[in-house]
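Chemist: Sequence and predicted structure below; questions after.
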Amino acid sequence: MNKFFEISWVVTEAEAPVLLREFLKSKQISKAALTDIKFHGGALFVNEKEVTVRTFLSKGDVVKVYFPPEKQSESMEAENTTLDIVYEDEHFLAVNKPPGMPTIPSLYQPKGSLAAGVLFYYQQNDIPGTFHAVNRLDKDTSGIVLVAKHRFAHSLMSKQQREKTIKREYIALVHGKLEQDNGTITSPIGRKPDSIIERMVREDGQPSITHYEKLNYLSIYHISVVRLKLETGRTHQIRVHMASIGHPLIGDDLYGGSRDIIKRQALHSETARFVHPFSDKEVLIKVDLPYDMRKLLK
């Protein structure tokens, strides 16, 4: 049996009278979403009766939207993978991804992805939907990955991404002692010639802004603990920017870091803060550093 995601509202006095089409537009349901609902098995209801977008609404009317059933991606297989779920509601879940786990399957690592684990979790918990990552992390970066449970939630969070209202903070361990306690790096980033993976600072690159704050210096290893905030989300942005000022991440041998004391880039997505698009309440998610980084700090 196909399952639907549904959402409902009660029309307020301030909103009425209004055409259903305009009401749904005010709730950020796009024309594309309405077309999807109309032609792919969704439905619109007012006071328990199926209607069209041309229906007029009055104060107190109950509007329900049934979104079309979602099929799991045929390119991904569900796998019984242990997930550290640190936040969940009917619209989102957040997973504390360990280092070494890819966010989605790739040609080089087709098994053991976060996406495959989430799909299995959905199957076990009777959650209709496929994998909608709000953000992604490199395979060896640990920390918070936010996942939308349905297309509408994903579209709302994608809008927040574009408007830069989702705030994330990262912790990194970098080589050397930073001269300044805090600073901002604004160097543009682009693809490195002859590489499909590596990025570099280049004049014709995309605008990129990283703020950093030095938290501590560990003289025994000659490394600094740094908190970072991004204004842009370029591929490998933190790794490229820190290397560009002479402080590559430890373990990040792609950008000049040494793997002597840790075998992956020491980068962790520690916090995520956003306004929940369905409740309008602020959500703050924070996760501890993984074992390999904690061990160095001790």
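Modeler: Ah, there it is.
Chemist: When you work out contacts or count neighbours from here on, use the C-alpha atoms and nothing else.
Modeler: OK.
Chemist: show me the contacts for P290.
Modeler: 98, 142, 268 (CA atoms under 8 Å, 6 or more residues apart in numbering).
Chemist: continuing past the helix or strand in which T184 is found, what's the next helix or strand?
Modeler: Using DSSP states H and E, T184 falls within strand 182-185. Later in the chain than strand 182-185, the nearest helix or strand by DSSP H and E is strand 189-191.
Chemist: which is the next helix or strand following that next one?
Modeler: Immediately after strand 189-191, counting by DSSP H and E, sits strand 199-201.
Chemist: other SSEs contacting that next one?
Modeler: strand 189-191, helix 237-244 (3 or more CA pairs under 8 Å, 6 or more residues apart in numbering; DSSP states H and E).
Chemist: circling back: most surrounded residue in the contacts of P290?
Modeler: Of all those, the highest neighbour tally under other CA atoms under 10 Å goes to H268, namely 28 neighbours.
Chemist: Against K281, how distant is that residue?
Modeler: 25 Å (CA to CA, to the nearest Å).
Chemist: put this beside the first:
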Amino acid sequence: METKKKGEWCEITVPAKWNGISIESLLKVEWELPKKLLHQLRMEKGVTVNGEQRRWNELLKEGDKFQVHMFMEEEYGVEPEYGELHVVYEDDHVLIVNKPEKMDTHPAEKGGTGTLANLVAFHFQMQGLETKVRHIHRLDKDTTGGVVFAKHRIAGAIMDRLLMERKIKRTYAALVEGKVKKKKGTIDAAIGRDRHHATRRRVSSKGDEAITYYKVEKYFKKHNTTFVTLQLETGRTHQIRVHMSHNGNPLVGDVLYGGQTTYMSGQALHAMKINFLHPITKEEIEIDVPFPTKLNNIMKEFQRENV
């Protein structure tokens, strides 16, 4: 699908699959925009076809130039801060970055700095973009890997819905202690707060539904650790960490949930792959996110010594 950014507007050449559908159907059915955003677009006359205002019940034709007011100027919402930012995917609508360890995804309070969101704000600033920094999901401070940001309000609304509908698939890599008994499995155990600890979670029948799928990739006998890949059906706080500890295999370095720091400090957990349908074009996006140097070196060392 051909899309072009023209100032604050996005111009899309109507493809064959949109031929014969109304403007309203495109916005409400194809993109499934929330009512509030639809109302805003109506009020600001934020949709044109071939440069002209049209009734929303008019039908689109293949080859039409469908224009939407997407890239309006907004405050960043966080302080721009210079720092190294590893971008793994970017277009006019979506940004995916590789979060390092020991960094929060966003500030805990207004004016906070030192987070991934601050670096993204600076990245936008250097591009001449004035748009709100919208993280679609978060990673724990010591978890590394891919984090998705939306670059405008329409992409943000669509990506938020995709996340809620569990249509953004994230694959994680983890190094856990001990030998995982089953080659692959499902951990279905509700998670709630631990009333004895301010930040810790625990498996609790009174908690929220939590489902984790795991697959054993490699057992390192000499170090008695297992490399596993995981996917989440749900997205509870500390879900993988809680579930693997509950399974008897805490993450290497995850002191909060019983892991040891023999090989590394901070949990050995990395968001290694992200899959989703692009919010605007509906094309399948699959992004591999490189491992951090420390975890990569440990894995290589274990592999070498396991031969």
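Modeler: Yes, it's here. Owing to the predicted nature of the structure, the values given are computational and were not obtained by experimental measurement.
Chemist: Ok, which of the helices and strands packed on strand 199-201 of the first structure comes nearest H91 of the first structure?
Modeler: helix 237-244 (28.7 Å; CA to CA).
Chemist: in the second structure, what residues pair with that closest one?
Modeler: Aligned by TM-score structural alignment, helix 237-244 of the first structure corresponds to residues 239-246 of the second structure.
Chemist: Average offset of the matching stretch relative to the first structure?
Modeler: Following the fit onto the first structure, the mean deviation recorded for stretch 239-246 of the second structure is 0.3 Å by mean CA distance after the TM-score superposition for the first structure.
Chemist: Other residues contacting that stretch?
Modeler: 176, 187, 189, 191, 201-203, 210, 212, 250-251, 254, 257-258.
Chemist: Please pick the buried ones from those.
Modeler: 176, 187, 189, 191, 201-203, 210, 212, 250-251, 254, 257-258 (16 or more other CA atoms under 10 Å).
Chemist: Including distance to K4 of the second structure, could those residues go into CSV?
Modeler: Shown next, in CSV, are these (distance: CA to CA, whole Å):
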residue, distance to K4 of the second structure
V176, 45
I187, 44
A189, 46
I191, 44
R201, 45
R202, 48
V203, 48
A210, 40
T212, 39
P250, 47
L251, 45
D254, 45
Y257, 48
G258, 51
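Chemist: three-state assignment of E90 of the first structure?
Modeler: coil (DSSP: H, G, I helix; E, B strand; the rest coil).
Chemist: Check V63 of the first structure too.
Modeler: Classified using three-state DSSP, V63 of the first structure is strand.
Chemist: what number of residues lie near the corresponding residue of the second structure for it?
Modeler: V63 of the first structure maps onto F66 in the second structure, with residues paired by TM-score structural alignment. For F66 of the second structure, the count of nearby residues is 21 (other CA under 10 Å).
Chemist: Could you measure from the nearest residue to F66 of the second structure once chain neighbours are set aside over to H152 of the second structure?
Modeler: Leaving aside its sequence neighbours, F66 of the second structure sits nearest to V49 (CA to CA, 6 or more residues apart in numbering; 4.7 Å). Using CA to CA, one gets 20 Å for the distance from V49 of the second structure to H152 of the second structure.
Chemist: How about A108 of the second structure?
Modeler: 22 Å.
Chemist: ok, the two, which is more surrounded?
Modeler: H152 (21 against 10).
Chemist: Among the helices and strands packed on strand 199-201 of the first structure, which comes closest to P102 of the first structure?
Modeler: helix 237-244 (17.2 Å).
Chemist: Highest average neighbour count across the helices and strands packed on strand 199-201 of the first structure: which stretch is it?
Modeler: Stretch with highest mean neighbour count among those: helix 237-244 (a mean of 22; mean count of other CA atoms under 10 Å).
Chemist: Now the element after it, going C-ward?
Modeler: strand 267-275.
Chemist: so the helix or strand following that following strand matches what in the second structure?
Modeler: Elements were assigned by DSSP H and E; along the chain past strand 267-275 of the first structure, the next helix or strand is strand 282-286. Under TM-score structural alignment, the match for strand 282-286 of the first structure in the second structure covers residues 284-288.
Chemist: What separation do you get for the one in the first structure that sits across from L129 of the second structure in the alignment and K59 of the first structure?
Modeler: In the first structure, the residue equivalent to L129 of the second structure is I127, according to TM-score structural alignment. Counting by CA to CA, the gap from I127 of the first structure to K59 of the first structure is 33 Å.
Chemist: okay, these two: which has more neighbours?
Modeler: I127 (17 against 14).
Chemist: OK, contacts around that one?
Modeler: Contacts of I127 of the first structure (CA under 8 Å, 6+ apart): none.
Chemist: Spell out the residue ranges of the helices in the stretch 1-150 of the second structure.
Modeler: 23-25, 35-43, 116-126 (DSSP state H, counting those that start in this stretch).
Chemist: can those helices go into a markdown table with extra columns for distance to V133 of the second structure?
Modeler: Converted to a markdown table, these look like this (distance: least, CA to CA, whole Å):
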| stretch | distance to V133 of the second structure |
| --- | --- |
| helix 23-25 | 28 |
| helix 35-43 | 18 |
| helix 116-126 | 6 |
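Chemist: among these, which is nearest M72 of the second structure?
Modeler: helix 35-43 (11.6 Å).
Chemist: Hmm, L289 of the first structure is touching L267, no?
Modeler: No. Taking contacts as CA atoms under 8 Å, L289 of the first structure lies outside contact range of L267: 9.3 Å.
Chemist: neighbour count winner among the two?
Modeler: L267 (30 against 21).
Chemist: what do we get in the second structure for the more buried one?
Modeler: In the second structure, L267 of the first structure lands on L269 (TM-score structural alignment).
Chemist: before we move on, what about V86 of the first structure?
Modeler: Under TM-score structural alignment, V86 of the first structure pairs with V88 in the second structure.
Chemist: repeat for N182 of the first structure
Modeler: Match for N182 of the first structure (TM-score structural alignment): K184.
Chemist: what's around that match, how many residues?
Modeler: 14.
Chemist: Also K4 of the second structure?
Modeler: 12.
Chemist: so what's the spatially closest residue to it that is not a sequence neighbour up against?
Modeler: In space, and not counting its chain neighbours, K4 of the second structure is closest to E11: 5.1 Å by CA to CA, 6+ apart. Each residue near E11 of the second structure by CA under 8 Å, 6+ apart is listed here: 3-5, 65-68.
Chemist: per the alignment, A157 of the second structure corresponds to what in the first structure?
Modeler: Match for A157 of the second structure (TM-score structural alignment): S155.
Chemist: just checking, the match of V86 of the first structure touches V97?
Modeler: Yes. V88 of the second structure is within contact range of V97, at 5.4 Å (criterion: CA under 8 Å).
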